[in-house]
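>>> here's a sequence, model it:
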Amino acid sequence: MLRAFLRSAAARARSRSPRPAPDDDVLLDAPDDRLAPALVAAARGEHGPAAGLLSGTRENAEWDHRDRYTTRLAAFARSRSEWLDTWRATDPDDPDAQLVAARLTVDRHWYSPARTELLRQVIPSVVAAAEAAGPVDPVPWRTALDAARGARAPHAEFERLWEQAVRRSPHHYGSHVAALEYLADASPVAHGECLDFAETAAQDAPEDALLRALPLRAAFTCLTATGASADGASVRTYRPRLDDAADRATALSAAHPVADPWAAELRNLLVYVLVRLERHREAAEQLRLTGPYVTSFPWERDAADPDPLGRFLQVRADVRAHLETGSH
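A predicted model of the protein is given here:
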C-alpha cells in the first residue's frame, strides 16, 4: 500500500497525457490526496489524521466524501485495527470513531455464511450509533441501511431507516445506492422499478451531485442481473433508458479533471456499462479520462473473473481491439 501511495503522484502526472497508462502503472483503489495521509498514519498505528479527515467532512457536510472515506478506513481496519482501537479507547464518544467502528462491524459480517443472522444481531447497536450521531449526518444511517439489507429486514423496517437517512440529506448518494440494492434484491427482475427510482432521484439532484450517476448504477444492476445479457429481451426493453443513464454519467464525468481519483469509481463503472452496451469508442474515452485509477467495483462483481485488476486490464485490451478493427 505504501508503495502505491509513492507511485500515485507520478502516475497521476503521466496520466494527464491522452496516452493510456501502461499496465505496470495501473493502481487499484488508490486513495486521493486527502485520504492517503490518513491511511499512511493508520499503518503506523496513528489515528489523528483519520480523525481530522472525518471531522472535517462532518463539519463541512461533505457527506459523499465522508461516506467513501469511512468505507476505505473501515476496510483498512479489517486487517490493521490497532489505530482504531486506540482511537476508540482514547475518545469512546467520538462520532467519527463510532462511525468507522459501525462500518467495520457490518463489513466483517457481510461475507460470513451466517451474514443474515449476524447482521440482525448488530442492527440495534448500529442504529443506536446512528441516532447518537445527531440530526444532520446521513452516513451512519447508510451503514444501518446496508446492515438491514444484509439482514433481509422487512420492508417497513428498511423504510424507517431510509426516512432517517433522507431526512438528513435528500441527495446522499450512498443512502440511495443502499436503497437501490435493497429494491434489486427484493425483486431481481424489477429493472423498471430500479430505473424509476434512480431516474427520479437523479432528476431532483443538483447538477454536480454524485447522485446524478444513480441511473448508471441502476443500469449496472439491470445488466448484471441473473440471466441478463446485452442482447437479452429484458435489456432490449430498457435499452433507451440504459443509454440515457450512460449519457448522464458521461456528462458528470466530464465535469471532473482527467485522472481524478475521486471520479475513478464513476468512470470505471461507466466503462463497464458502455462496454456491455457495445459503445466501445465512448468506453475508450472514459478509459483515457480515468488514467491509472482502477477501482475494485464494478470489476469485482464479475463472477467469471474475481480478480478486479485483471478483469479491468482484459476489458481495456478488448476495447482497444474493437477500435483497431473499426468497431464502435
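
>>> from now on I want contacts and neighbour counts done on CA atoms only, so please keep to that.
Will do.

>>> helices or strands up against the helix of greatest length in the chain?
In the chain, taking DSSP state H as the definition, the longest helix is helix 233-254. If you count contacts as 3 or more CA pairs under 8 Å, 6 or more residues apart in numbering; DSSP states H and E, helix 233-254 packs onto helix 214-224, helix 264-276.

>>> beyond the last one, next helix or strand please.
Once helix 264-276 ends, the next helix or strand along the chain (criterion: DSSP states H and E) is helix 280-290.

>>> list of residues touching that next one?
For helix 280-290, the surrounding residues in contact (CA atoms under 8 Å, 6 or more residues apart in numbering) are 18-20, 257-261, 263-264, 267-268, 270-272, 274-275, 316, 319-320, 322-323, 327-328.

>>> write the ChimeraX selection for whichever of those are buried.
Those of the contacts of helix 280-290 that count as buried under 16 or more other CA atoms under 10 Å are selected in ChimeraX with:
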select :20,258,259,260,261,263,264,267,268,270,271,272,274,275,316,319,320,322
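
>>> this one as well, want them side by side:
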Amino acid sequence: MFRTMSLLRALIGTSRLVRHTPRLLAALPPDDDVLLDPPDGRLAPALVAAALDDPEPAAKLLATTRDAAEWEDRDRYTTRLSTFAYRRDGWLEHWLAVAPQDPDALLVKAQLAVRRAWESPARAERLRELGPLIEAAAEAAPNDPVPWRLALDHARGTHASHTVFESLWEQAVRRAPHHYGSHVAALKYLSAQCCAPRGDAPRTPCGSHRECFDFAEQAAEDALPGSLVQALPVRAAFTLLIAGPGPGRPVCGERIDAAADRALALSAEYPAGDLWPGEVRNLLVHVLVERGRWTEALAEFGRIGPHASTFPWSLVADDPLRGFLEARSRTVREVARRTPLRAVPPEPYGAGPGDADRGGRSGPGGHYA
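Presented below is the predicted three-dimensional model:
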C-alpha cells in the first residue's frame, strides 16, 4: 500500500510538471535572453568608451554624480568602472596621467586597488598599504561618502578594531546618513566579525548574528521611503543562510522570513524589470528559494526579468549566471509540482511595455557585492 501511494504521488507530480511547466516558462524571459549585470543607460556609453581607451565619458559621468550628490549612482558606477578596469585598465591609466588629482579618477583607482589586494593571499598586508590611497580619494572630495564606504571595506579586510570601524562609520553617515553602500559595508564588517573563527579576527560585543540582524533592522526602520536600505535585513538573512548551521548560528527562521517580507514590500514599489533594485531582487529571490517560498520566488523572478546579478549567485555557484538560471528553473518546477492539475498556476510578475531601466534616476541605489 505504501509503495502504491508513493507511485501515485510521483505520477501526479509528473503530470503537474508536464501540464504547468510550459506555461510558467512562457511567462519568463528565455534563458538565452538573461544578462549578467547589464549596465544602465548612463553607464553603458562610459563602458563602451573605456573599451576604446577613452576615459572622458567615465570622467563626465562620475563628475556629474559628485556635483549632484547622487551618491548611490556614484557608488554603483565606481564599482562597475573599477571592475572593467580590473581586466582592462589602459583607459584609467590614461585618465590618471592626464588628471592625477582628479577626485573621480582617484576613487576608481582606490576601488580597483582594494579589489586587487583583496584577492591576494597576503590580503591584510596588501590592504594596509592602501590606506594613503583611500585617504587621498576622501580628501579630494570631502563631501563624498563613497571613499568612506571603501574605508569600511578596507577595515574589514585588515581586521581593524571595532573602535576604528566606529570612527569610519561616523565619517560615512555624517556625509550621507542613508547611503546604502555604507550600510552594506558596515553590515559586511559586522558579519565578518560574526563568522570569523576565534583568533582570526577581533571579536567584539557586536560579533553575533543577533546583533547583525539588530543593526540591519534598525537601519531599515530608519530608512527613507523606497530606499534599498530597507532590504538590509534580507542581506543579514543571506549571510546567516550561507554560513550554515553551527555554534552561534541560530536558524532564526522567523527573523529571516520577516526580512524577506520587508524586502518583498520594497521590491513591489518598483516596476518589473527595473535595473535599480536588481541586485536586491536577486538577493531576495535566493533567500525565498532557500526558505521554500516558491510562489513568492516565482513572482520575484518575474520582477527581475532578464537582469541577473553577480551577487549573490557568485557566492553560491561557480558560474553566477548558471546559478541564477538553475534557481529559476527549480522554482518553476516546484510551483508546477504544487499546482493542482486543473488549477491555473500563478503567473510571474513579468516586465511590461512600460518597464525600463532607470538609468540616471537619483535615489536609492545598489552597491557592489
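
>>> among the helices and strands packed on helix 233-254 of structure 1, which comes closest to Phe297 of structure 1?
Among those, helix 264-276 comes nearest to Phe297 of structure 1, with 6.9 Å by CA to CA.

>>> what angle do helix 214-224 and the closest one make with each other?
If you take axes from the mean of the first three to the mean of the last three CA atoms, to 10 degrees, helix 264-276 of structure 1 sits at 50 degrees to helix 214-224.

>>> structure 2: matching residues for helix 264-276 of structure 1?
Using TM-score structural alignment, helix 264-276 of structure 1 corresponds to residues 278-290 of structure 2.

>>> now that stretch on structure 1. Mean distance?
Overlaying structure 1 shows stretch 278-290 of structure 2 at a mean distance of 0.7 Å from the equivalent residues (mean CA distance after the TM-score superposition for structure 1).

>>> chain center to that stretch: distance?
9 Å (CA atoms, centre = their mean, to the nearest Å).

>>> before we move on, what about stretch 69-86 of structure 2?
The answer for stretch 69-86 of structure 2 is 13 Å, by CA atoms, centre = their mean.

>>> do stretch 166-175 of structure 1 as well
Remark: stretch 166-175 of structure 1 is offset 15 Å from the chain centroid, using CA atoms, centre = their mean.

>>> and stretch 223-243 of structure 2, by the same measure?
Using CA atoms, centre = their mean, the offset of stretch 223-243 of structure 2 from its chain centre is 10 Å.

>>> what residues in structure 1 pair up with that stretch?
Using TM-score structural alignment, stretch 223-243 of structure 2 pairs with 205-225 in structure 1.

>>> contacts for the matching stretch, please.
Counting by CA under 8 Å, 6+ apart, 64, 171-173, 176-177, 180, 184, 188-189, 191, 194-195, 198-199, 201-203, 228-230, 235, 242, 245-246, 248-249, 252, 255, 266, 269-270, 273, 276 sit against stretch 205-225 of structure 1.

>>> and for stretch 251-269 of structure 2?
Stretch 251-269 of structure 2 is contacted by residues 226, 228, 230-231, 233-234, 237, 240, 245, 277, 280-281, 284, 287-288, 291 when judged by CA under 8 Å, 6+ apart.

>>> again, only this time at 7 Å
Contact partners of stretch 251-269 of structure 2, identified using CA atoms under 7 Å, 6 or more residues apart in numbering, comprise 226, 230-231, 233-234, 237, 245, 281, 284.

>>> cool, and stretch 96-112 of structure 2?
Under the criterion CA under 7 Å, 6+ apart, residues 59, 62-63, 78-79, 82, 86, 95, 133-134, 137, 140-141, 147, 150 lie in contact with stretch 96-112 of structure 2.

>>> next, the buried residues of it.
In stretch 96-112 of structure 2, counting by 16+ other CA under 10 Å, buried: 96, 102-112.

>>> repeat for stretch 6-17 of structure 2
For stretch 6-17 of structure 2, by 16+ other CA under 10 Å, it's 12-13, 16-17.

>>> quick one: which of the residues you listed sit in helices?
The helices, defined by DSSP H, take in 12-13, 16-17 from the buried residues of stretch 6-17 of structure 2.

>>> dump these to CSV, plus distance to Leu298 of structure 2.
What follows is these, written out as CSV (distance: CA to CA, whole Å):
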residue, distance to Leu298 of structure 2
Ile12, 21
Gly13, 18
Arg16, 16
Leu17, 15
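
>>> circling back: ends of the match of stretch 223-243 of structure 2, how far apart?
End-to-end distance of stretch 205-225 of structure 1 (CA to CA, to the nearest Å): 26 Å.

>>> state the distance from the aligned residue in structure 1 for Asp257 of structure 2 to Gly174 of structure 1.
Mapped onto structure 1 by TM-score structural alignment, Asp257 of structure 2 lines up with Asp243. Asp243 of structure 1 sits 23 Å away from Gly174 of structure 1, going by CA to CA.

>>> tell me where the stretch 101-250 of structure 1 has strands.
Under the criterion DSSP state E, counting those that start in this stretch, the stretch 101-250 of structure 1 carries no strands.

>>> now the helices: where do they sit in it?
Using DSSP state H, counting those that start in this stretch, the helices of the stretch 101-250 of structure 1 run over 115-132, 139-150, 155-168, 173-186, 191-204, 214-224, 233-254.

>>> turn those into CSV, including mean neighbour count.
Listed next are these as CSV, based on neighbours: other CA atoms under 10 Å:
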stretch, mean neighbour count
helix 115-132, 18
helix 139-150, 28
helix 155-168, 16
helix 173-186, 20
helix 191-204, 19
helix 214-224, 25
helix 233-254, 18
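
>>> of those helices, which approaches Pro37 of structure 1 most closely?
The nearest among these, by CA to CA, is helix 139-150 at 21.8 Å.

>>> and the closest one, which stretch of structure 2?
Aligned by TM-score structural alignment, helix 139-150 of structure 1 corresponds to residues 146-157 of structure 2.

>>> mean per-residue distance, the matching stretch to structure 1?
For stretch 146-157 of structure 2, the mean deviation from structure 1 after alignment is 0.9 Å (mean CA distance after the TM-score superposition for structure 1).

>>> right, and Tyr182 of structure 1 touches Ala151 too?
No: counting by CA atoms under 7 Å, Tyr182 of structure 1 stays clear of Ala151, with 10.7 Å between them.

>>> what is in contact with those two at once?
In contact with both Tyr182 of structure 1 and Ala151: no residue, using CA under 7 Å, 6+ apart.
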